[in-house]
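[1] What follows is a protein structure lacking sequence information:
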């Protein structure tokens, strides 16, 4: 296998197409990997050529950041590694200013992450989640201060509305702040809603998409198969009682996706997880896919998603079964309306070859 590097958004930060998610480093949440297993997963990823690590201050009570910092130091990979970490969710906070996205908490959180990661700077610092309170002006000013101080090199947003991301980037452009270089968002065959606004935003305004949960919380991993003898009702028991939207994946649309994915995987002679990751990784605008594992064999299987291409006919089948239903206002922009705005003529945005040096994603240049 060969890891390909992409520049992240319009930044000069070079990252591998597969990022290692370390939310599973630690067992504080009742699941995850012990230290020996986490180290083995880290080593396997590095030996496969990976350089991009994703963590957060909230993951496993800080253990994720601490172990990641230790593993990088043990192998002397400080200069080679690209570390992304996040703030917003302080699970131990007892006061409102010790969590969220206000300037006070950002400055508190960054110091904690630097200490746990045992580093003097963070390569990519992301707002973990929109708190519905803090204006983007405050976040972007604080981000810029951190970049100017050298504690942070690049900044990004995770799990925010598209209007918020757009406003934040506009503020950065207008005021000369450090721009948003990355958007970390859920994306998979079962969750394609970012295609409506985030993909166009990212490709036009320089923010690379880092996709999390490419296996849809395990739905696309091969663990759940419509062809299995176990009835669907039995599988539904695995998620009953949770209100986490990340686990609310069992519905008729998604079962149809799983069924088609199983067929396509069989025709390719690949695991369902490999095909699902490969599909997401090669979609327009996607700079990197975050893969996580609690077992070494899971990581090794996902790493093999780099080893093949999905033929166009099979990709079309996956695209079709997982296609989004048009919603307003996108349902309004059909051929009849478009024709009324172009004098009935076919008008493209740019001619073929307008971006001659870029790869198939249209915006993110690969470097070998």
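    Good, I have the coordinates. Because the structure is predicted, anything quoted here is derived from the model rather than measured.
[2] only C-alpha atoms for contact and neighbour calcs from this point on.
    Will do.
[3] Pull out the buried residues from the helix or strand where residue 168 lies.
    Residue 168 is located in helix 162-175, with elements delineated by DSSP states H and E. Of the residues in helix 162-175, 165, 166, 168, 169, 170, 171, 172 count as buried by neighbour count, 16 or more other CA atoms under 10 Å.
[4] Please name the residues that touch residue 38.
    24, 25, 26, 294 (CA atoms under 8 Å, 6 or more residues apart in numbering).
[5] element containing it, please.
    Assigning secondary structure by DSSP H and E places residue 38 in helix 35-47.
[6] go on, residue 15?
    strand 14-16.
[7] Point out the other helices and strands that that strand packs with.
    strand 5-7 (3 or more CA pairs under 8 Å, 6 or more residues apart in numbering; DSSP states H and E).
[8] Mind giving me the packing neighbours of the strand it packs on?
    By 3+ CA pairs under 8 Å, 6+ apart, strand 5-7 packs against strand 14-16, strand 286-291, strand 366-367.
[9] Next one for the comparison:
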């Protein structure tokens, strides 16, 4: 793998991030420690250095497994990302949320489980719609100044909140968010409405979770395989089947897997993107990493876009109209002939 800069920083990360939500079996599924170690070895041997976890993954076991693994590795080779927000115990009313108290408590617990002195990238996991964004940013900046965290990032948060946060951080001299983690795939393109344009504007790298829509885009469910996706999920409806069949047809034409096509479509979009590829089996990771050798043609991209594009809503669709152009001087929309 090659390396890319993460957002507006000098941090070099591999072009895929290894998702570790399946490290551990505390939730009734996942990979045990031995398999998890083997997956991380495979990832590192392929040049991967970017690991993604969270305090709540497998009830904390994911962080513990990574910590046990890193003891015998070059810690500085890896870029370790974790998250805080979601409840990881029942000790007190502030054991969840974006507040400073939970942030400080969570980071200390994560550092213990990960057996490390610092976290490379700390994500706010999900917006709680309660805590002021300035409280979050000041807390993250304090952790960075203390050396316990190197970079701040944010996940699953409205675009306007992230934008307000980065502008406030710039004005106050605090550390800005360098990465945005959201659900994004060919079956979930709604982040194209506000989140992705916002990230592109601020120079943030998008790190999509579920880039294969829980495995739906690999075509395995159409082949009769079973998984953790519920039958009523929008990942298994008629629209998702239409999209997946197109992906499978392109994959057959190119002699690659459907997952490779779905991942490469994402990597060829016009913004900085590092997909998070989860794996509980080495074969899954190996197949995902084959994507680095694939390039989709303009025809392939158009065919995929035609079957999967979503409405941008207002004002996105309004901007798309060919006969409408923004008159930046008058501050109003003026219908003009397209040149």
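    Right, received. Where do you want to start? All figures in this text were calculated on a predicted structure; none of them were measured in a lab.
[10] where along the stretch 101-250 of structure 1 do the strands fall?
    Assigned by DSSP state E, counting those that start in this stretch, the stretch 101-250 of structure 1 shows strands spanning 122-127, 152-158, 180-186, 208-212.
[11] Include distance to residue 142 of structure 1 when you put these into TSV, please.
    Formatted as TSV, the strands of the stretch 101-250 of structure 1 follow (distance: least, CA to CA, whole Å):
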stretch	distance to residue 142 of structure 1
strand 122-127	11
strand 152-158	10
strand 180-186	13
strand 208-212	21
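[12] quick one on the thing from earlier: with structure 2 overlaid, how far apart is the helix holding residue 168 of structure 1 on average?
    Taking mean CA distance after the TM-score superposition for structure 1, the mean distance separating helix 162-175 of structure 1 from the aligned residues in structure 2 is 0.9 Å.
[13] what sits up against that helix?
    136, 137, 140, 157, 177, 178, 179, 180, 197, 198, 201, 205.
[14] about what we covered before: list the buried residues in the helix holding residue 38 of structure 1.
    For helix 35-47 of structure 1, a neighbour-count test (16+ other CA under 10 Å) marks 37, 38, 39, 41, 42, 43, 44, 45, 46 as buried.
[15] cool, and stretch 272-285 of structure 2?
    272, 273, 274, 275, 276, 277, 278, 279, 280, 282, 285.
[16] which residues in structure 1 does it align to?
    The alignment of stretch 272-285 of structure 2 onto structure 1 (TM-score structural alignment) spans residues 286-299.
[17] So which of the buried residues of helix 162-175 of structure 1 is the closest to residue 344 of structure 1?
    residue 166 (31.3 Å; CA to CA).
[18] Tell me the residue in structure 2 aligned with the closest one.
    Match for residue 166 of structure 1 (TM-score structural alignment): residue 163.
[19] Equivalent analysis for residue 331 of structure 1, please.
    So residue 331 of structure 1 corresponds to residue 317, using TM-score structural alignment.
[20] So that match: helix, strand or coil?
    The three-state label given to residue 317 of structure 2 by DSSP: H, G, I helix; E, B strand; the rest coil is helix.
[21] Quick one: neighbours of the residue nearest to it when sequence neighbours are not counted, just the number.
    The shortest distance from residue 317 of structure 2 to any non-neighbouring residue, by CA to CA, 6 or more residues apart in numbering, is to residue 311 (6.8 Å). The number of residues packed near residue 311 of structure 2 is 11, by other CA atoms under 10 Å.
[22] Could you do residue 132 of structure 2 as well?
    For residue 132 of structure 2, using other CA under 10 Å, the count is 13.
[23] What is the equivalent residue in structure 1 for it?
    Residue correspondence to structure 1 (TM-score structural alignment): residue 132 of structure 2 is matched to residue 135.
[24] Okay, its match and residue 165 of structure 1: tell me how far apart.
    11 Å (CA to CA, to the nearest Å).
[25] Then residue 250 of structure 1?
    29 Å.
[26] Specify the angle between the strand or helix carrying residue 299 of structure 1 and helix 35-47 in degrees.
    Element membership for residue 299 of structure 1, per DSSP H and E: helix 296-303. Using axes from the mean of the first three to the mean of the last three CA atoms, to 10 degrees, the inter-axis angle of helix 296-303 of structure 1 relative to helix 35-47 is 20 degrees.
[27] mean shift of helix 296-303 of structure 1 relative to structure 2?
    Mean for helix 296-303 of structure 1 is 0.9 Å (mean CA distance after the TM-score superposition for structure 1).
[28] corresponding residues in structure 2 for the next helix-or-strand element following that helix?
    Next along the chain after helix 296-303 of structure 1, taking DSSP H and E as the criterion, comes helix 312-321. The aligned range for helix 312-321 of structure 1 in structure 2 is 298-307, by TM-score structural alignment.
[29] list the buried ones in the matching stretch?
    300, 301, 304, 307.
[30] Show me which of the contacts of residue 38 of structure 1 is closest to residue 65 of structure 1.
    Out of those, the member with the shortest distance to residue 65 of structure 1 (by CA to CA) is residue 25, at 8.5 Å.
[31] My read is that that closest one contacts residue 36, right?
    No - using CA atoms under 8 Å, residue 25 of structure 1 is not in contact with residue 36; the gap is 9.9 Å.
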